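Asker: dropping a prediction and its sequence here:
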Amino acid sequence: MPEPQNPRKRRALLLFNPNARRGRDGVGKVVERLAAGGMSVTVEHFSALPEIARDIVRLRETADLIVLCGGDGTVASGAMAVVESGLPLGIIPMGTANDLARTLEIPMEFDEAADLIVAGKTRRIDVGSVNGHAFFNVASIGLSSDLARKLDAGLKRRWGRLGYAVAALRVLSRARPFHATITEKGVTTEVNTYQIAVGNGRHYGGGNVVQEEASIDDGNLDLYSLEVSNVWKLAMMLRSFRSGRHGLWNEVRTAKSTQFDIATKRPRPVNTDGEIVTSTPAHFMVHPGAVEVYVP
């Protein structure tokens, strides 16, 4: 009798950002663990975020799964191409904040994250989008967008999460409220605010919680608007942002919906998962269960 054929190895397309803060010495370890788990690994480097989607579209027919190594911005940049490919996604957290990994309880250690992909358990999660640009964690207008522009790559690489604090102090010292209209389910509300954030996942900003009951697979977006009289009052509210209970403050407007539209008097930048990708007017929507991702 002929011997049974060995099953074909799972083919992993691994995209690696050599500029990621934690990635310069880790990708070799990841490839080794995936290969030891019986996978055939193709490694593609990229130097700019738009290359990620192009590489996925170009090489998707040669892969059974996609592995993205980098931070939240890296994963978000490839999201729509991953959705289009229909392939499951593995995440190796090599960024500064790694909030999506935190939401999904993916280990921060490279070998453990790789072993999780080998194990093969998956979960379908939602993807948020604003003007056609994907995000997993949060998209925001105001303080976070100003912070993203101040927090250059050199500051992140040198100081890591401390770099966020340095840049945040610079932004807060110059912050001014802005006027915006928020439209939800056909109802428009006028606000004066320092920030409007729309969350798809649970964690953002290095461990803050979008909303106490937020989940990345609940089919909804969670919005909050910071309508404080003085931006320095945020210092008193920081603890509630870590737990997601900031909506208990009178100065914080909250809402939950599948879509939001936000307009401002002049175009304002929109930050998605740490990257400025578009500007107002902004249309936000959720794509339920759009991505299959490897989880513990």
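Answerer: Sure thing, it's come through.

Asker: rest of the way, CA atoms for contacts and neighbours
Answerer: OK.

Asker: counting by contacts, list what the longest helix along the chain packs against.
Answerer: Ordering each helix of the chain by length in residues (DSSP state H) puts helix 161-174 first. Counting contacts by 3 or more CA pairs under 8 Å, 6 or more residues apart in numbering; DSSP states H and E, helix 161-174 packs against helix 143-150, helix 153-159.

Asker: just name the most buried of those helices.
Answerer: The highest mean neighbour count among the helices and strands packed on helix 161-174, using mean count of other CA atoms under 10 Å, belongs to helix 143-150: a mean of 21.

Asker: residues making contact with that helix?
Answerer: With contact meaning CA atoms under 8 Å, 6 or more residues apart in numbering, helix 143-150 is reached by 164, 167-168, 171-172, 175, 194-195, 269-271, 274-276.

Asker: just to revisit the earlier point, from the middle of its chain, how far away would the longest helix of the chain be?
Answerer: Here helix 161-174 is found 20 Å from its chain centre; the criterion is CA atoms, centre = their mean, to the nearest Å.

Asker: try stretch 260-271
Answerer: 19 Å.

Asker: could I get the buried residue list for that stretch?
Answerer: By neighbour count with 16 or more other CA atoms under 10 Å, stretch 260-271 contains the buried residues 260-264, 268-271.

Asker: so which of those residues comes closest to Ile141?
Answerer: Distance to Ile141 across those (CA to CA) is lowest for Val270, with 5.1 Å.

Asker: adding another structure so you can compare the two:
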Amino acid sequence: MSSDAWHLILNGKNANEDTVRDAVAALRERGRTIHVRVTWEQGDAHRYALEAVAAGAVAVIAGGGDGTLHEVCAALAATDRAAGELPALGLMPLGTANDFATAAGLPLDPLAALEVVAATPPRPIDLMRVLPAGGGEHWCVNVATGGFATRITTETSPELKKLFGGAAYFLTGMARMGSIRSARGSLRGPGFEWDGEFLVLAVGNGRQAGGGQLLTPDARLDDGVIDVMVLPPPPPGETTAALGALLSRGRAALLEAAVRTRLPWVEIEAEEGLTFNLDGEPLEAPRLRFEAVRARLCMHLPDVTPLLPDEAPAGRSPG
């Protein structure tokens, strides 16, 4: 069974927003069939994505933040179908941080986001497959973070995010500065080994997390590798100076102090166990393997996006 319909999987928090309703109405007035499914609890987005596959939808649009995008991507990627046999992925960014959308150059206005789906052909994108020790399979479209960054993400309250948006992560980080504790782990990949303590560990298919922090700024969605960034703790007695440099110089100071590499896969192990956030979703394990899976999905993105080659695709899909 096939259909030219779009399925919009909308986070329930955004269901009553006038801008979302107006955007859907505008596309329907142009003749586009859009089925809207509103999530109520964990797992709904996953189930709705599979229903869209079964219905032969031409596009599945994640309407929400990075977590909603994560759940939809994971559902599609876990099927036994090739990218060309799955609905194309779209994104209507409605979250607090919208890290993936911001890095990709996607518009944050709901109507403009739907118009990207209507006007641009889908292009293949890589995903990260995450395999924890003991079995199981997880997927990540943007950035997985561990260490102090993970603590900031998990401890930032929904109320603070509602008030301050992406800046809430920065405020939480400032409040926790006095309790910074490094973790210890080892990393291994083709031609690469590293062992030691770290404050922040990021594995990126996309570029930013935590409300705008560019942790893997050179990552691309189509290169078959994942970008790894490890930030070791500063030497004894230099913590205050290092934090001052991060606050005053931001990304430049972070990247100067970091260990960075690009690999088709990387295995990460820690004796005390690891807590990672995959697009904001927590995962705990003593050992994790991250793999770049080339062209696992196709996605509607702007003609010009930092996450894909500079040249725009040759054709355009019918609106």
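Answerer: All right, it came through fine. Given the structure is predicted, the values throughout are model-derived calculations rather than measurements.

Asker: can you calculate the TM-score here?
Answerer: Superposed pair, TM-score by TM-score structural alignment, normalised by the length of structure 1: 0.87. Supporting alignment: 285 aligned residues with a CA RMSD of 2.4 Å.

Asker: make JSON lines out of the contacts of helix 143-150 of structure 1 and add distance to Val138 of structure 1.
Answerer: Compiled in JSON lines, the contacts of helix 143-150 of structure 1 are given as follows (distance: CA to CA, whole Å):
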{"residue": "Tyr164", "distance to Val138 of structure 1": "16"}
{"residue": "Ala167", "distance to Val138 of structure 1": "19"}
{"residue": "Ala168", "distance to Val138 of structure 1": "17"}
{"residue": "Val171", "distance to Val138 of structure 1": "19"}
{"residue": "Leu172", "distance to Val138 of structure 1": "20"}
{"residue": "Ala175", "distance to Val138 of structure 1": "20"}
{"residue": "Tyr194", "distance to Val138 of structure 1": "16"}
{"residue": "Gln195", "distance to Val138 of structure 1": "12"}
{"residue": "Pro269", "distance to Val138 of structure 1": "14"}
{"residue": "Val270", "distance to Val138 of structure 1": "10"}
{"residue": "Asn271", "distance to Val138 of structure 1": "8"}
{"residue": "Gly274", "distance to Val138 of structure 1": "9"}
{"residue": "Glu275", "distance to Val138 of structure 1": "11"}
{"residue": "Ile276", "distance to Val138 of structure 1": "12"}
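
Asker: from the residues you listed, which single one is nearest Arg58 of structure 1?
Answerer: Glu275 (23.6 Å).

Asker: Ser279 of structure 1 pairs with which position in structure 2?
Answerer: Superposed on structure 2 with TM-score structural alignment, Ser279 of structure 1 falls opposite Ala285.

Asker: can I assume its match is in contact with Glu272?
Answerer: No - Ala285 of structure 2 is beyond contact range of Glu272, at 9.3 Å (criterion: CA atoms under 8 Å).

Asker: burial count for the aligned partner of Asp218 of structure 2 in structure 1?
Answerer: Structural correspondence for Asp218 of structure 2 with respect to structure 1 (TM-score structural alignment): Glu213. Taking other CA atoms under 10 Å as the criterion, the count of residues near Glu213 of structure 1 is 12.

Asker: using the three-state scheme, assign Glu213 of structure 1.
Answerer: coil (DSSP: H, G, I helix; E, B strand; the rest coil).

Asker: how much space between it and Glu251 of structure 1?
Answerer: Distance from Glu213 of structure 1 to Glu251 of structure 1, counting by CA to CA, to the nearest Å: 19 Å.

Asker: now swap in Val118 of structure 1 and tell me
Answerer: Using CA to CA, Val118 of structure 1 is found at 46 Å from Glu251 of structure 1.

Asker: more neighbours: which of those two?
Answerer: The residue with more neighbours, out of Val118 of structure 1 and Glu251, is Val118; 19 against 15, by other CA under 10 Å.

Asker: residue contacts, that one?
Answerer: 34, 37-39.

Asker: and what of Ser186 of structure 2?
Answerer: By CA under 8 Å, 6+ apart, the contact set of Ser186 of structure 2 is 193-196, 268-270.

Asker: cutoff 10 Å now
Answerer: Going by CA atoms under 10 Å, 6 or more residues apart in numbering, Ser186 of structure 2 touches 193-198, 267-271, 287.

Asker: mind listing the strands for the stretch 151-296 of structure 1?
Answerer: Applying DSSP state E, counting those that start in this stretch to the stretch 151-296 of structure 1 gives strands spanning 178-184, 187-193, 195-199, 203-204, 208-209, 221-226, 252-257, 259-264, 269-272, 275-279, 282-294.

Asker: can you say which of these is nearest to Arg54 of structure 1?
Answerer: With CA to CA, the closest approach to Arg54 of structure 1 among these belongs to strand 275-279: 16.7 Å.
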